[in-house]
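A.B. asks: Please find the sequence and the predicted model below.
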Amino acid sequence: MGDVFTVSNTSLGKAILDAASRYSVPTILGGLAEKILPHLLNPTRLTDLAQLTGLSESALRKTLTTLMERGAVKREGWHYRLADDETLQRLAQLLKEKNLLKKVEPNASILYTNSFIIKAVPKGEKALGELTAFSRFPQYGVQFLTDRDYYVYPPTKIGPEKVLVHALLSSKSSYERSMCALFFLVNRTRIDIFEARKTAKHTPALGLLLDLENYVAGLPVSKPELFLPWNEFSDLCAVYGVKVEPAPSAVEIISNIEGWARKLKESVTAYLLGGVNMVLRQIKSSTKDIDLLVENSREYELIAEALQASGYEKAVEWSPGDRDAGPSNIFIHPTMLRVDLFTSKVGGIPVSDTVKARASSGMSLGKLRLMLFSLDDVAYMKLLTTRERDVSDAAEIIRRHGINWETFREEVEKIPPDILKRKAFVILENLDVLRMSYGLRIPRKLYSWLRRMAIDSGIKEFWKRGVDNASIIARDMGVHPSYVRRKLAELRRKRQV
């Protein structure tokens, strides 16, 4: 005799009956399925499922395979999620609420739940998990008065990126979200915005974080009502000793460049590869920095001398995203726009001759000749980096201008193999943001190609470090152990040859 299920006359009972009209009850509620379903309302990695449920990955994989065969679960890349079925999703939501009661204290308020839980308790009261969100702000130089303590469950290592994302998920007012923006500004050189986006992935915080990146720069955001008006934010920042300025107009940007270009001793050709390029093409209303690329060290020295003669200094503190983008130097000025000066490479990747050939003439300002990279190539270069605002700029280009994905792939294929293996992860994550937050379609073949390259690169890095346990690597990479074993066998054969 098969499993027997007794269904009560409750909301949960009714949801089970509704789901039973499409799925076998033993399949969706029997064995481990009942523990798994509530965690699949949003895409979740196998490693996260194991941590959340306390189940082994082999047991999870077996149950997930059965659920996929029955059409209840789908797999997308490294993530599993429920099928697009309202009855099944309603059942999973009710099961989730039932299970949460076991992990949430009587006095706690649940602020967010999915692969982790954010909750608040009266200040000073202990709770399961780790302190996070606004409770950690003082640790990072931002005093925030609150009568609650914020916790994340299950316990996890907390850095400034998670503090920021958890605070955004906890925020209930424009003031609190603006405090998150202030927290970002105070900790700008230590927060890895790319890691923050990865933490925010599959949560409502991702869209907020992308808006926050533009908000702190005085640039337009998609939902301005979620933050304080700019003048109020400026006053708030002043209380903490942080100065913010609104983004300049296009006329002010050109005047700024013209000011230091007068100091050039010789003629120089430079390429505009970022926000100024977009402003001149009327894709973007303003920008907070000037990204310039020159082809050789002589041209770099000429511009560097002109900048320093105009009162610019080399920046001492760089953010993680700045270091990843890899300009030869960053020049800052008390009242003028920051200049990121690149020499022949962006993100450590040589700019190809075809990219330069596609550039068009922009304008001449005295001895400075400015060339405009094509918008396809601007988007390509922005998707190579982990800097703040670059992925939102790429999205704006694609939405308003479009992009030739064939050209994009051709340029990616020119990247030196040792660099491409590292950059594949970055490009993939940025493409995920374009897809999830901006609703942009990414060609499946391109995405699959990059994903396979990233996985193979990750396996090889583990192997180089002496890790050859397929289960450990598979858990970290979010792939099936059999694939890892096959790639490890290939690496061993190559070493023997």
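C.D. replies: That came in fine, so what should we check first? Numbers count the residues shown, from 1 in each chain.

A.B. asks: switch to C-alpha atoms for all contacts and neighbour counts from now on
C.D. replies: Will do.

A.B. asks: Give me the most central residue, this structure.
C.D. replies: residue 197 (2.7 Å; C-alpha atoms, centre = their mean).

A.B. asks: any idea how far that one lies from residue 478?
C.D. replies: Shown here: residue 197 relative to residue 478, a distance of 18 Å by C-alpha to C-alpha, to the nearest Å.

A.B. asks: Distance from the helix or strand where residue 371 lies to the middle of the chain?
C.D. replies: Under the criterion of DSSP states H and E, residue 371 resides in strand 368-372. On the basis of C-alpha atoms, centre = their mean, to the nearest Å, strand 368-372 sits 31 Å off its chain's mean C-alpha point.

A.B. asks: Give me the helices and strands touching that strand, please.
C.D. replies: strand 268-272, strand 360-365 (3 or more C-alpha pairs under 8 Å, 6 or more residues apart in numbering; DSSP states H and E).

A.B. asks: hmm, who's touching that strand?
C.D. replies: With C-alpha atoms under 8 Å, 6 or more residues apart in numbering as the test, strand 368-372 has contacts from 261, 264, 267-273, 277, 359-364.

A.B. asks: this is the other structure I want to compare:
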Amino acid sequence: MNSKILKELLINGRIDSGSLKKLKVSSYTYQKSIKDLLWLGVVVEGKSKMSVSLLDGQVSALLKRMFFDGFNVELLTKENIEWLSSLTDPKTTVELAGETSLSNAQTSHKLNKFAQFLSKQGNKYVLAKLNSSLFDFLLLVKNRSIQEFVWKNGEERLQSLPLDFPTDGILTGFSRFTEFGLMINPAFKQVYFPRKELSIEDVLSHAIKFSKNANDLMLCILFYLKNKAKFDVGKIEKNCEKLGVMGAWLDIIAYLEDQPVKHPGFFLLKEEFMQKARVYGIETSPRYGQKLIQAIFNEASKKASERIRVYFIGGNALIEHKAKNSTKDVDVVLASEKQSSILINALKKNGFAEVAERELQYNQLETSSMLQKKGFPRMDIFTKKICNALKFSKRMQERSKKMTDGRIELYLTSLEDIFLLKSVSSRDSDLVDCETILQKTVLNWKIMLDEIIAQEKNLKGIQELAILHHLETLEKRMNIKIPITKKISSICLEKAMLYLAKKPISIREIRQKIDFSETSIRNQIKKLEKEKKIRKAGKKPFKVVIA
């Protein structure tokens, strides 16, 4: 902040735009300094936007002491204060870079710039206590931020405020539920910073982060069900991962799927939840068991014009594997367009019809056909390829086991292949189903790795990242190590680098696109350079491009 502006404020207790000429500072400098002071909470705005008055408090008292002790307050920008306050506890360069969202190089530059205020403990840096006023000031700002903000990451903040409290953030979480059709009256105002347009996925994931009890999560579930057709599940998962509530999101889906949840205390009994849902006029998806599903195919077999093979690949397959008791839809794949057409015609003769309007997450599946009939599970029919990603290969077909004979021969896909196919899917329940599979059996990971490698050409762009994300999420949630994760990570990083380097791209830009560490990216660049697959272009900061 500007020293002239601060001095005027500390001496007179207030400052306004009339001070600009007197102090010989630009309008930009004045506004930036006032913005930093407002962020610190040491001033309050007057009637004019350009006027502020000094507030009494610990922060302003320490700021005043530092100024009159001769401290260079020009260093106390919002960015520097946040960065220095993160060093009240010892941190390595890598830890500091991760917490502050700066690159390793930018972090090293900052450490050199502020070296006079730091001390070193082994390979860790920490704020020195020689300047007690600075240390107390930064510790106070840090502790205040921890109390005020539910979550923060770089410039992003989530905050819960009294309803009448003024803010320059944008409403989110429960404060936006009514806007999307779920009429509630929250006791607090929930806000996101910085101000920007928020998606419905942002609103939901923020609400999950704000949730403190079973009633809060119940409202999140109802909001999800009310607007389910609009949601992109991949975006919800990405947001929840960033916010540290991926476990809560997966518990929500497990709860809806009648699967065990990790934290049952945060969920209402199902009967109580159903009563609440009816009050809000929300219907939950009905679920169906083995007998009805088998009856559907028995009847369809009577109407099939030729003998065909139908492979069970979804929740219906997990029922046959005794990993689930029920499902809301039936997923099958057939090896040719002709066979799919025969199955679709047979089902239509029995009253099934094409789904008129698909939910976003189901539209992303890119099925050959999606059929429905009142009182029956929805039928998702794939031909040759699942989710426009993996082919139902000859190897997968050979690993499947025959269940029934007749005009429609039913085959049960192996658990390894079901797990893999669900790993590239965009539906909410697929990750929870993968967890259920891991709880029920020991998988042959080599089969899956060999299948992924064999089908690399079918995985468009960087679709392997979806598989990697699911594996890493399951490792964290179940506290296990999946033996192929490291290899998949290596495949993903190399393919992602080659995909992104079709045009010149910097390391910083790469990090914004894919969630890999700077060190991993730099190592991959060296490897690909050595293999002459990419080359560096331009001066520092250099970019990489396909060789």
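C.D. replies: Thanks, I have it. The shown structure was predicted, so the numbers you read here are calculated from the model rather than taken from an experiment.

A.B. asks: corresponding residues in structure 2 for the strand holding residue 371 of structure 1?
C.D. replies: Aligned by TM-score structural alignment, strand 368-372 of structure 1 falls on residues 408-412 of structure 2.

A.B. asks: and the matching stretch, how far from structure 1 on average?
C.D. replies: In the superposition with structure 1, the average deviation recorded for stretch 408-412 of structure 2 is 1.1 Å (mean C-alpha distance after the TM-score superposition for structure 1).

A.B. asks: Next, the buried residues of that stretch.
C.D. replies: Across stretch 408-412 of structure 2, burial judged by 16 or more other C-alpha atoms under 10 Å covers 408, 409, 410, 411, 412.

A.B. asks: Then stretch 289-309 of structure 1?
C.D. replies: Buried, per 16+ other C-alpha under 10 Å, within stretch 289-309 of structure 1: 289-295, 299-300, 302-308.

A.B. asks: isn't residue 319 of structure 1 right up against residue 194?
C.D. replies: No. At 10.9 Å, residue 319 of structure 1 and residue 194 do not qualify as touching, with contact defined as C-alpha atoms under 8 Å.

A.B. asks: Have a look at these two and say which one is more surrounded.
C.D. replies: residue 194 (20 against 17; other C-alpha atoms under 10 Å).

A.B. asks: which position in structure 2 aligns with the more buried one?
C.D. replies: Aligning on TM-score structural alignment places residue 194 of structure 1 opposite residue 234 in structure 2.

A.B. asks: for that match, what are its contacts?
C.D. replies: By C-alpha under 8 Å, 6+ apart, the neighbours of residue 234 of structure 2 are residue 426.

A.B. asks: So it lies in a helix, does it not?
C.D. replies: Yes. Checked against DSSP: H, G, I helix; E, B strand; the rest coil, residue 234 of structure 2 lies within a helix.

A.B. asks: Show me where the stretch 1-150 of structure 1 has its helices.
C.D. replies: Ranges of helices in the stretch 1-150 of structure 1, per DSSP state H, counting those that start in this stretch, are 11-20, 25-29, 33-36, 46-53, 57-69, 86-100.

A.B. asks: Tell me how far the match of residue 194 of structure 1 lies from residue 228 of structure 2.
C.D. replies: Distance, residue 234 of structure 2 to residue 228 of structure 2, by C-alpha to C-alpha: 13 Å.
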